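Participant: Got a predicted structure here, sequence first:
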Amino acid sequence: MDPLSIIGVIIGLGAIIGGNAWEGGHIGSLLNGPAIVIVMGGTLGAVLLQTPLSTFLHALKAMKWVFVPPLLDGPKQIKKISGWSSVARREGLLGLENMISGEKDPFARKGLQLLVDGNEADSIRDSLEVEMFARHERDLQAAKVLEGMGGFSPTIGIIGAVMGLIHVMQNLSDPSKLGSGIATAFVATIYGVGLANLLFIPMSNKLKAVSQKLQQDRELMLEGIISIAEGENPRNIEMKLSGFVEEPEKVVK
């Protein structure tokens, strides 16, 4: 669980609702069914129009990373790679065959299979780099779906505002219908701008950050597997891969 994402949503929505109440408004004034339909429906329709189905489905799956990011344990990965290296030095690369079935990460599993099959280090690097960059690009495209929603929703909110004002102008002779039209006009704008800047764009940036972290984790795995293919000492592999792990900076007094 990512506490910063949860805290960010609570603070953002709380500030708007709390500020509205402080000014003497009530939460009911921010709830408007037609405005929700216009902004959410219009934004979703625009995103579906510009996004391939596979990218949209991947974006739906990746959204959970905003609040529940993948568990990435660099030191644990390094220890595991060092263990593979020790097995390879004792039993040869074929000794890693039993490790493949127990590995949950498809990227690491592919790397182990390439090692067991006796591929050269350069060939392994080429194969894994293609998959690594392809995965990273898919994750970035998923983030761009939310980024697109953040770009469309304010404009759709303005469309909702104009529609509300049109409704007002058509009913000037009936004062009882003016209030709902004006409410839809202003609330639609709030929804469009608020969703873009409080949810869609921040969520897109968080997905990009998670994607970058996943890319770094795959780079660690790639370098470890290449080191095993080149027959490096397990201790040397640990020292080399430790550069991927973030450590607290020490203050020099």
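Facilitator: Sure, I can see it.
Participant: Please count neighbours and contacts with C-alpha atoms only from this point.
Facilitator: Fine.
Participant: The residue nearest to Glu120 when sequence neighbours are not counted: neighbouring residues, count only.
Facilitator: In space, and not counting its chain neighbours, Glu120 is closest to Ala229: 7.1 Å by CA to CA, 6 or more residues apart in numbering. A count of neighbours around Ala229, defined by other CA atoms under 10 Å, yields 22.
Participant: Same question for Gly192.
Facilitator: Counted with other CA under 10 Å, Gly192 comes out at 29.
Participant: just Gly148 next, same as before
Facilitator: Gly148 has 20 nearby residues by other CA under 10 Å.
Participant: Who are the contact partners of it?
Facilitator: Listed by CA atoms under 8 Å, 6 or more residues apart in numbering, the contact partners of Gly148 are Val47.
Participant: From Gly12, how far off is it?
Facilitator: 20 Å (CA to CA, to the nearest Å).
Participant: got it, and Phe152?
Facilitator: 20 Å.
Participant: Over to Gly164?
Facilitator: 26 Å.
Participant: residues touching Ile166, list them.
Facilitator: Contacts of Ile166 (CA under 8 Å, 6+ apart): none.
Participant: One more to weigh against that first structure:
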Amino acid sequence: MSGLIFLILGFVFLIVGFLGEGGHAAALISWTSFVIVFGGTFGSLGTSFTLKQIKNIGRVLRVAFTRKSTDLVELIVYFNHVLDKAKKEGFLSLESEIEENENMDPFMKKGLQLVVDGVHPDYIRNMLEIESEMSFKRHKTYASMFESAGGTAPTMGIVGTVLGLVHVLGGLAKADMNALGASISAAFLATLYGLGSANLIFLPIATRLKNLAKDEQLQKEIIIEALSLVQEKVSSTNLTDTLKSFLDRKDQAKLDSRYLENLNKEGADVA
């Protein structure tokens, strides 16, 4: 949601700056420029990508602006809990983890179910790695759609401005000089729409999708490695130290703090 807020703020600052220079909000509205820029951009996307991919734009936008980042430290702490339960009660006990947690990530749920079913670790890793890679490729495809739109929109803006100037210059001999300035101004709105939409909408969304894809891939790599360690029934320290290597230094320090906190808690419970 924060991405949507900053996108709106970008447009607000742009308009406020324009009004601060003495402009009028109505001067920024031109339906013909809108049709040329966004219609041309949409046509270009339809030519470059399949109809199936175009239909998914709404879903992709919803993901881009509503998806929350996963707390990787909490994810590793959770797998410590899963490991402890598997060692004490066996893999079949993990069935309850799947049934009770309705909001569990589908990728992790699938992996845990395979562990419960007793599937060989190498098969689980191979299957989940393929699924992770294909998901990452899909995300890259949708990011490239918005990159393409970000490259096309400014060009469509120039096309719209040229078309407007052709119309203005074509009637220059009979033009009302009072209306000439307004006509030229309207022609340049197409360039504004193209540049504004590319740099405030299309390219930032493309970058956001790429970052979300990287975060999701890292999360899935941790899940895959964690499931393998759970199946091996390694020590809690081994699991934590192995998965900690996926984190940045700030999260590593946070994980160490949580691990010590859990150890102190277990010691207090025993006492």
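Facilitator: That came in fine, so what should we check first? What you are looking at is a predicted structure, and each value in this text was computed from that prediction instead of being measured.
Participant: quick revisit: who's more crowded, Gly164 and Gly12 of the first structure?
Facilitator: Gly164 (25 against 15).
Participant: I figured the residue nearest to Glu120 of the first structure hits Leu114, correct?
Facilitator: No. Assessed by CA atoms under 8 Å, Ala229 of the first structure is found out of contact with Leu114, at 9.4 Å.
Participant: so who does Ile225 of the first structure touch?
Facilitator: Ile81, Gly111, Leu112, Leu115.
Participant: mind checking which helix or strand the first one is in?
Facilitator: Meaning Ile81 of the first structure. Per DSSP states H and E: Ile81 of the first structure is located in helix 74-91.
Participant: average offset between the helix or strand just after that helix and the second structure?
Facilitator: Heading C-terminal from helix 74-91 of the first structure, the first helix or strand you meet, by DSSP H and E, is helix 97-100. For helix 97-100 of the first structure, the mean deviation from the second structure after alignment is 2.6 Å (mean CA distance after the TM-score superposition for the first structure).
Participant: which secondary structure elements does helix 97-100 of the first structure contact?
Facilitator: helix 106-116 (3 or more CA pairs under 8 Å, 6 or more residues apart in numbering; DSSP states H and E).
Participant: Find me the equivalent region of the helix or strand just after the helix it packs on in the second structure.
Facilitator: Per DSSP H and E, the first helix or strand lying C-terminal to helix 106-116 of the first structure is helix 121-170. Using TM-score structural alignment, helix 121-170 of the first structure corresponds to residues 121-170 of the second structure.
Participant: in what helix or strand does Gly8 of the first structure lie?
Facilitator: Judged by DSSP H and E, Gly8 of the first structure forms part of helix 3-22.
Participant: Check the secondary structure at the residue lying farthest from the centre of the first structure for me.
Facilitator: What lies farthest from the middle of the first structure is Ser173; by CA atoms, centre = their mean that is 50.1 Å. Here Ser173 of the first structure is recorded as coil under DSSP: H, G, I helix; E, B strand; the rest coil.
Participant: With Lys68 of the second structure instead?
Facilitator: Secondary structure of Lys68 of the second structure, per three-state DSSP, is coil.
Participant: And it, what's its match in the first structure?
Facilitator: By TM-score structural alignment, Lys68 of the second structure lines up with Pro70.
Participant: who's in contact with the aligned residue in the second structure for Ser242 of the first structure?
Facilitator: Alignment note (TM-score structural alignment): Ser242 of the first structure maps to Lys244 of the second structure. Counting by CA under 8 Å, 6+ apart, Lys244 of the second structure makes contact with Gln252, Leu255.
Participant: rerun at 7 Å
Facilitator: Contact partners of Lys244 of the second structure, counting by CA atoms under 7 Å, 6 or more residues apart in numbering, are Gln252.
Participant: any idea how far Lys87 of the second structure is from it?
Facilitator: Counting by CA to CA, the gap from Lys244 of the second structure to Lys87 of the second structure is 21 Å.
Participant: thinking again about what came up before, ok, the match of Lys68 of the second structure - how many residues close by?
Facilitator: 15.
Participant: again, but for Glu99 of the second structure
Facilitator: The burial count for Glu99 of the second structure: 11, using other CA under 10 Å.
Participant: Give the equivalent position in the first structure for it.
Facilitator: For Glu99 of the second structure, the residue aligned by TM-score structural alignment is Ser101.
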